[in-house]
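# Just a sequence and a predicted model for now, questions to come.
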Amino acid sequence: MTMPPKISVIIINYNYGRFLGDAIESVLAQDFAGEMEVLVVDDGSTDNSAELVKPYLDRVKWLPKTNGGQVSAFNHAMRHATGEWVGLLEADDTWDKNKLAKTFKRLEREQDASLIQHWLLQSDSKLRPLDGYIYPKGPEHFNFDDTLIGLPYGGTSCIVFNRARLAAMPPMPEDMLYGADICLRWAAAAVKPIANIPEVLGKRRLHGANLFGRTLYDDPAKITAAIAFHTALLNYLASVVRTTGTAPSPASLAHIARERAQMDIFHHRYSGRSRQAFSAWLKLARLLPAAPGSLFKIFSTLLIVVSPRAYIKLQGLYSKLLLIKAKKNG
């Protein structure tokens, strides 16, 4: 068996000192025969992260920097990374000990892959599994349009990518603050489908400090930030399309437009602009495909114009019903 190529593992930390040891230990415990370097980039933490990392400094490289966000931290670490492959791990997550071994075993039969990922077990702050999550048995690949509609999303900590094969991609703008994982998936899939290992090979820790997306629509400030982030992502997507010549399908573009229209409904409604909220709802309704579920979507999102809180409650109930159905069928 050929020795695996060298991998640089980048652990991105900001004020997660209480979790950092678990992340580092999970990397150092890898059942992996290849060469590995571990880079811990600290994005200007104000907690005791610098103190807690000291016992590991003989095995990891500590890269402190001023606070600039996830993308800035990623770019900083990449300037120090020397591996042919790069694996990403958020400081509050962990890897299973066979993650790298299974990743490179898959890459033995798919040697031209640019990016490979897997599922993450959704866990609480103590890494206990959370109920309510389904981990599909497939697929083995995701194409460019899949990434644009969010199908392969598994977070940052499941990504391993080939740095040389993505070197020609546009640089990620550091004013985005976060979203490095999304940009990497788009850039990789625009050239070649993403390889997916449909297994749980790590744990994503859900806790009070990282539940941005789960509480997005009930916070006007987060909606405003999400719209700015969405705009920055679309600008990056445009640069990927220009670089690769790979264009999104009309269905993917419509999906992106629907996401933005729904954010706009909330944004206008929270700002007291009911007329503009209604106009955004009309745009969303026109963008929905002729499908059985579209009628429900049209009328349920109209509820946002009347009462955003009522819509959030309805959506929560609907999600629970879908989960019950999925468990019953699977």
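Good, I have the coordinates.

# Only C-alpha atoms from now on, for both contacts and neighbour counts.
Fine.

# Identify the residue nearest the geometric centre of this structure.
For the chain, the residue nearest the mean C-alpha position is Gly155 (3.2 Å; Cα atoms, centre = their mean).

# pretty sure it is touching Ala180, no?
No - in this structure, Gly155 is not within contact of Ala180 by Cα atoms under 8 Å, at 9.7 Å.

# hang on, the earlier thing: how close does the residue nearest to the centre of the chain sit to Pro292?
30 Å (Cα to Cα, to the nearest Å).

# go on, Leu321?
When Leu321 is compared with Pro292 (using Cα to Cα), they lie 17 Å apart.

# Tell me which of these two has more neighbours.
Set Leu321 next to Pro292 and count neighbours by other Cα atoms under 10 Å: Leu321 wins out with 11 against 8.

# now the more buried one, what's its secondary structure?
helix (DSSP: H, G, I helix; E, B strand; the rest coil).

# One more: Ala195?
Local secondary structure at Ala195 is given as strand here, using three-state DSSP.

# How about residues contacting stretch 161-172?
Residues outside stretch 161-172 that contact it (Cα atoms under 8 Å, 6 or more residues apart in numbering) are 71, 84-87, 113-116, 180, 183, 187-188, 236, 239-240, 243.

# can you tell me which of those are in helices?
Those of the contacts of stretch 161-172 mapping onto helices are 71, 180, 183, 187-188, 236, 239-240, 243, per DSSP state H.

# Among those, name the buried ones.
71, 180, 183, 187-188, 236, 239-240 (16 or more other Cα atoms under 10 Å).

# Now render these as a markdown table, adding distance to Lys137.
What follows is these, written out as a markdown table (distance: Cα to Cα, whole Å):
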| residue | distance to Lys137 |
| --- | --- |
| Val71 | 31 |
| Ala180 | 26 |
| Cys183 | 25 |
| Ala187 | 25 |
| Ala188 | 22 |
| Tyr236 | 31 |
| Ser239 | 33 |
| Val240 | 30 |
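
# One more to weigh against that first structure:
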Amino acid sequence: MRGSRPSSLAILLICFNHAKYIQRALDSITAQLFGGEIEVIVADDGSTDETVDIIARWAQLNPRFRYSQLARQPNMGITRNYARGFAACLQHDYVAVLEGDDYWIHPRKLALQVEFLEEHLECNLCSANYYVFKEDEESLSARVPVGGGYSLLDVRSLIADNVVGNFSTCVYRREVLQTLNPRLFELKAYDWIINICAARGSFIGFLNTPMSIYRLHGGGAWSATTTRKKLEDQRDALEDYDRITDGIYCADFLLLRERLDRSIEHLGENDKLLIGDLATKVALGRDFKSRPRHLLNLCPPIVLIVARLLVPPAVVQQLKKLWHRTK
């Protein structure tokens, strides 16, 4: 609540040729239980399929939402489209984002995130756990272990590991969007650097309950990119990101650059990881000390069983002490 009135909320619906997926996204908006005013603001980036027509039909059938669509124009790219989308939302107290190929799975996602922000003034944005859906494999996996409660993320933890992961998990205070440096949108600025800038001087609230689906499919700008290209693009952007954050996090970006370089070295010619999922974990900021665990997992179970039977308990205890000292 803002004073005596319910909070108003904008849902920024970002889309580009999402006709195959957009109805699922719209249905997840319809399912939201929220006591305040909601306006759905559509920022379509020059779709050439039926995306905009599907959204317009949905809007006619759902008059409980205010609805507006930004002027249609040729494709401008995701970063510029976000810039105009955020600017159009600033008359509302809070701004949620939903990309047209993602969808929400918790009917109180928006209500819970707004309630969290109204109770936690130390946070400028609230994110939530989500499931990654790999369309080609038809697999679902939670970004972090499913649970209750929340955690607070700061900028340095977000640099090390982009737990927030995508815009569709986020609800922002209007005020923090107003303070974003316009130069951000001159870069290739996805959710990661925008959230780094939004969290400066505050925390990000991260709810541990999964509330959305992040879809990976061949038509997605990011998911269609090879692993090597993703890592190289992330590494090559760090200098600009360091500059736009005034060099305050230089050491953190340098450490991440080293990890990304190592990750790229561990990619084979076919863009597959040479040592399990080592490159992914390093890119997320985990230390190389996790490597022994991966190597241990390569042992057949029967070898581990026999080893436990043959190795004296005293030796096991010494090995455990040595393991913990090296962690």
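In hand now; what should we look at? Just so we're clear, the structure is a prediction, and the values are computed from it rather than from any experiment.

# Between the ones in helices among the contacts of stretch 161-172 of structure 1, which sits nearest Ala50 of structure 1?
Distance to Ala50 of structure 1 across these (Cα to Cα) is lowest for Val71, with 20.4 Å.

# what's the matching residue for the closest one over in structure 2?
Matched to structure 2 by TM-score structural alignment, Val71 of structure 1 sits across from Thr79.

# thought its match was touching Phe185?
Yes - assessed by Cα under 8 Å, Thr79 of structure 2 is found in contact with Phe185 at 5.6 Å.

# Now do the shared contacts for these two.
Joint contacts of Thr79 of structure 2 and Phe185 (Cα under 8 Å, 6+ apart) do not exist.

# Wasn't Val40 of structure 1 part of a strand?
Yes - when three-state DSSP is applied, Val40 of structure 1 is found to be in a strand.

# got a list of what it touches?
10-13, 60-63, 77.

# If we use 7 Å, what do you get?
Contact partners of Val40 of structure 1, counting by Cα atoms under 7 Å, 6 or more residues apart in numbering, are 10-12, 60-63.

# Which of those residues are retained in structure 2?
Retained contacts for the contacts of Val40 of structure 1 in structure 2, judged by both residues aligned by TM-score structural alignment, their matches' Cα atoms under 7 Å, are 10-12, 61-63.

# Most widely separated two among those?
So, those by Cα to Cα: farthest apart are Ile12 and Lys61, at 12.1 Å.

# quick one, which of the two is more surrounded?
Neighbour comparison, Ile12 of structure 1 and Lys61: the larger count goes to Ile12, with 27 against 16 (by other Cα under 10 Å).

# Residue in structure 2 paired with that one?
Counting by TM-score structural alignment, Ile12 of structure 1 corresponds to Ile14 in structure 2.

# Likewise for Cys183 of structure 1?
With TM-score structural alignment as the criterion, Cys183 of structure 1 matches Ile193.

# Kindly provide the distance from its match to Asp233 of structure 2.
Per Cα to Cα, Ile193 of structure 2 is found 13 Å from Asp233 of structure 2.

# Please apply the same query to Val42 of structure 2.
Going from Val42 of structure 2 to Asp233 of structure 2 by Cα to Cα gives 28 Å.

# Ends of stretch 139-153 of structure 2, what's the gap?
27 Å.

# ranges for the strands of structure 2?
9-15, 38-44, 66-69, 94-99, 103-104, 123-134, 139-142, 150-153, 171-173, 203-216 (DSSP state E).

# Around Lys102 of structure 1, count how many other residues there are.
With other Cα under 10 Å as criterion, Lys102 of structure 1 counts 17.

# would you turn the contacts of Val40 of structure 1 into CSV with distance to Ala310 of structure 1?
Listed next are these as CSV, based on distance: Cα to Cα, whole Å:
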residue, distance to Ala310 of structure 1
Ile10, 41
Ile11, 39
Ile12, 37
Val60, 49
Lys61, 49
Trp62, 47
Leu63, 46
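
# of all the residues you listed, which comes closest to Leu284 of structure 1?
Nearest to Leu284 of structure 1, judged by Cα to Cα, of the contacts of Val40 of structure 1 is Ile12 at 36.5 Å.

# picking up where we left off before, show me which of the kept ones among the contacts of Val40 of structure 1 is closest to His141 of structure 1.
Ile10 (23.9 Å).

# In contact with the closest one, which residues?
38-40, 77, 87-89.

# Same question for stretch 196-210 of structure 2: list its buried residues.
Judged by neighbour count using 16+ other Cα under 10 Å, the buried positions of stretch 196-210 of structure 2 are 196-200, 202-210.

# what about it, how long is it end to end?
Using Cα to Cα, the span of stretch 196-210 of structure 2 from its first residue to its last is 21 Å.

# Give me the residues contacting that stretch.
Residues outside stretch 196-210 of structure 2 that contact it (Cα under 7 Å, 6+ apart) are 122-131, 146-155, 158, 176, 180.

# Just the buried ones out of the residues you listed, please.
Applying 16+ other Cα under 10 Å to the contacts of stretch 196-210 of structure 2 flags 123-131, 150, 153-155, 158, 176 as buried.

# so which pair among these is furthest apart in space?
Tyr131 and Val176, at 26.4 Å, using Cα to Cα across these.

# Look up the closest residue to the alignment partner in structure 2 of Lys97 of structure 1, ignoring the ones flanking it.
In structure 2, the residue paired with Lys97 of structure 1 is Pro107, using TM-score structural alignment. Leaving aside its sequence neighbours, Pro107 of structure 2 sits nearest to Gln32 (Cα to Cα, 6 or more residues apart in numbering; 4.5 Å).

# now Leu238 of structure 2
Leaving out its chain neighbours, the residue that sits closest to Leu238 of structure 2 by Cα to Cα, 6+ apart is Phe253, at 6.4 Å.
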